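>>> no sequence for this one, just the structure:
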């Protein structure tokens, strides 16, 4: 469907999104909508027409990474061992959440105070990874009742818990391996 917005609105959107990407890269989920507006050279009302909330900004900035994770889930859906496919994808989700400032918050669920605002990033990933979890569940490779939402929550929690560590990527992957292995020693 072609973009029905006026040419100036499309230009404003593109400029605001480019500035938002830089702000989120620099400040993560704390990027200021007002600073985005100033840097983009538009009013805060213009920013809010395109992005009514900080979550909307984070989702727009995260769209490319979420799309890459969606594609990756589809690639892994029929590959080899269902447990390894699911864990490989989830490890990539953790890595993306750690490396892309703001993505973990974009994937986090709201407190439910605004039921009209869906979490588009999580919805895309839940749809894409559903077959991975379903296949792993059929193979008894995951605990019964495990959902994609559960796994995204784990990835988000790991990313948020390690974001201020000196080496957040290594810390996140260590916690991810601990979650996968469990707390009890085997054997």
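Happy to help now that I have it. For clarity, every value in this text was computed on a predicted model and none was experimentally measured. Numbers count the residues shown, from 1 in each chain.
>>> use CA for all of it now, contacts and neighbours both
Fine.
>>> Tell me the buried residues in the longest helix belonging to the chain?
Counting residues, the longest helix in the chain under DSSP state H turns out to be helix 54-76. Neighbour-count burial for helix 54-76, with 16 or more other Cα atoms under 10 Å as criterion, is recorded at 54-63, 65-66, 69-70, 72-74, 76.
>>> Over to stretch 159-171?
When neighbours are counted by 16+ other Cα under 10 Å, the buried residues of stretch 159-171 are found to be 159-160, 162-163, 168-169, 171.
>>> Please state the offset of it from the chain centre?
Relative to the chain's own centre, stretch 159-171 is displaced by 16 Å; criterion: Cα atoms, centre = their mean, to the nearest Å.
>>> what's the span of it from first residue to last?
In terms of Cα to Cα, to the nearest Å, the two terminal residues of stretch 159-171 are separated by 9 Å.
>>> What lies in contact with that stretch?
Outside stretch 159-171, the residues within contact range by Cα atoms under 8 Å, 6 or more residues apart in numbering are 94-95, 97-99, 104, 172.
>>> check contacts around residue 124.
Contact criterion Cα under 8 Å, 6+ apart gives 66, 70 as the residues in contact with residue 124.
>>> Against that first model, consider the following:
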């Protein structure tokens, strides 16, 4: 059974709510009140609740969109000749985007939480990131003992290091150097 099609005005309102939520969650993370999202979207709180029964469902929709875009970027890097560079560049892209977007950062760092378990299976982010890892390992750029399942934890640690590092020190380099295959 298919979902009912939304009227044109309802589709526009939903898109406005998603855009406002994306901006609000990027700025403030999950702490932003739904009333603030409704205000930014120029709609009433009831309109937000008609499309998203809870703040968590709205947050998931916003994060899912960001994670799907990251998965597409990973997919594009799968065809690059330098598999090691593609892997490490993608790790850096994910970190940069997550650090600019509190919602995405919270979701990527919350590995093992109920939210990440509901959002990530709907995307191919993990699968593409894992493919980038395997290609980099086959090229001799990444240690063989790193498993695709380790990437979520490594990414969460990488984001935490990036946020906590003093501006004049690149502690994240220590983590990426630890991923490289010893020569």
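That came through, no problem. Owing to the predicted nature of the structure, the values given are computational and were not obtained by experimental measurement.
>>> so what number do they get for TM-score?
For these two chains in superposition, a TM-score of 0.72 is obtained (TM-score structural alignment, normalised by the length of the second structure); 177 aligned residues with a Cα RMSD of 3.6 Å.
>>> Give me the mean deviation of the longest helix of the first structure from the second structure.
Compared with the second structure after fitting, helix 54-76 of the first structure has a mean deviation of 3.3 Å; criterion: mean Cα distance after the TM-score superposition for the first structure.
>>> and after that helix, which helix or strand comes next?
From helix 54-76 of the first structure onward toward the C-terminus, using DSSP states H and E, the following helix or strand is helix 82-99.
>>> ok, the closest residue to residue 72 of the first structure other than its chain neighbours - how many residues close by?
Beyond its immediate neighbours in the sequence, the residue positioned closest to residue 72 of the first structure (Cα to Cα, 6 or more residues apart in numbering) is residue 89, lying 7.0 Å away. Number of residues near residue 89 of the first structure (other Cα atoms under 10 Å) recorded here: 22.
>>> For residue 89 of the first structure, give its distance to residue 18 of the first structure.
In this structure, residue 89 of the first structure and residue 18 of the first structure are separated by 28 Å, where distance is defined by Cα to Cα.
>>> all helices of the first structure, in order?
Using DSSP H, the helices of the first structure run over 7-27, 33-40, 44-50, 54-76, 82-99, 103-107, 120-138, 148-162, 168-181.
>>> Tell me which of these approaches residue 187 of the first structure most closely.
Distance to residue 187 of the first structure, taken as Cα to Cα, is lowest for helix 168-181 among the helices of the first structure, at 12.3 Å.
>>> Touching, residue 64 of the second structure and residue 119? I think so.
Yes. Counting by Cα atoms under 8 Å, residue 64 of the second structure sits close enough to residue 119 to count as a contact (5.9 Å).
>>> count of residues packed around residue 123 of the second structure?
The number of residues packed around residue 123 of the second structure, counting by other Cα under 10 Å, is 17.
>>> Skipping its backbone neighbours, what lies nearest it in space?
Taking Cα to Cα, 6+ apart as the measure, residue 123 of the second structure lies nearest to residue 68, with 5.9 Å between them; neighbours along the chain are not counted.
>>> from what I can see that neighbour touches residue 126, true?
No. Applying Cα under 8 Å as the test, residue 68 of the second structure and residue 126 come out as separate, 10.3 Å apart.
>>> Which residues are in contact with each of the two?
Taking Cα under 8 Å, 6+ apart as the contact definition, residue 68 of the second structure and residue 126 share no neighbouring residue.
>>> winner for burial among the helices of the first structure?
Ranked by mean neighbour count, the helices of the first structure are led by helix 103-107 with a mean of 26 (mean count of other Cα atoms under 10 Å).
>>> elements contacting that one?
Of the remaining helices and strands, those touching helix 103-107 of the first structure by 3 or more Cα pairs under 8 Å, 6 or more residues apart in numbering; DSSP states H and E are helix 54-76, helix 82-99, helix 120-138, helix 148-162.
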